[in-house]
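[1] okay, sequence plus prediction incoming.
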Amino acid sequence: MSGTPKRGSRRLWIALAIAITAVVAAANIHLVHVSIASQPDCVPHLKAPDGSGTTYRAAKSSC
């Protein structure tokens, strides 16, 4: 019976897999929370909507 894994060893690997999954899920939840909670302030754009200025600007300004 040396070929079969011990019951405690299998439980340890399952517990380790659950712990790793929980850590990854918690990190992702934290990143989503931070990205939603941290909204940048309104930034002035270099190009006016009438076409003057540089070639790049926000598609739709929130200001």
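    Structure's in. What do you need?
[2] make it CA atoms for all contacts and neighbour counts henceforth
    Will do.
[3] off-centre distance for the helix or strand hosting I36?
    Assigned by DSSP states H and E, I36 belongs to helix 7-37. Relative to its parent chain, helix 7-37 has a centroid offset of 14 Å by Cα atoms, centre = their mean, to the nearest Å.
[4] one more structure, for comparison:
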Amino acid sequence: MSAAAGTGAKRPARRGIVLALALAALVVAVFVGANAHLVYVAVTSQPDCVPHAKEVGIDGAPLRAARSAC
């Protein structure tokens, strides 16, 4: 009878460990997926051109873009 009681006591502990590992795996998967999406968007997006001064001091702008992509 003690053997049956011993296996019954181990089962909830195993279930808790499995649940904790599954939850940890889910958190890691969401974290990796979010970072992968962030890298994908950063690499594939190209910002639109905005009007800016092409030369220093034109249109009252003291600064200009370092290198224009437009």
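    Arrived safely. Note that the coordinates shown come from a computational prediction; the quantities given were computed from them, not determined experimentally.
[5] please identify the buried residues of the helix holding I36 of structure 1?
    Residues of helix 7-37 of structure 1 include none that count as buried (16 or more other Cα atoms under 10 Å).
[6] what does that helix correspond to over in structure 2?
    Mapped onto structure 2 using TM-score structural alignment, helix 7-37 of structure 1 covers residues 14-44.
[7] by how much does the matching stretch deviate from structure 1 on average?
    Averaged over the aligned pairs, stretch 14-44 of structure 2 sits 0.9 Å from structure 1 after superposition, using mean Cα distance after the TM-score superposition for structure 1.
[8] give me the most central residue, structure 1.
    Centroid-nearest residue in structure 1, with Cα atoms, centre = their mean: L31, separated by 4.0 Å.
[9] can you pull the contacts of it?
    Residues near L31 of structure 1 by Cα atoms under 8 Å, 6 or more residues apart in numbering: none.
[10] next one: it from V24 of structure 1, what distance?
    Distance of L31 of structure 1 to V24 of structure 1, computed by Cα to Cα, to the nearest Å: 11 Å.
[11] what touches both of those two?
    With Cα under 8 Å, 6+ apart, L31 of structure 1 and V24 have no common neighbours.
[12] count of neighbours near H52 of structure 2?
    Neighbours of H52 of structure 2 under the rule other Cα atoms under 10 Å: 13.
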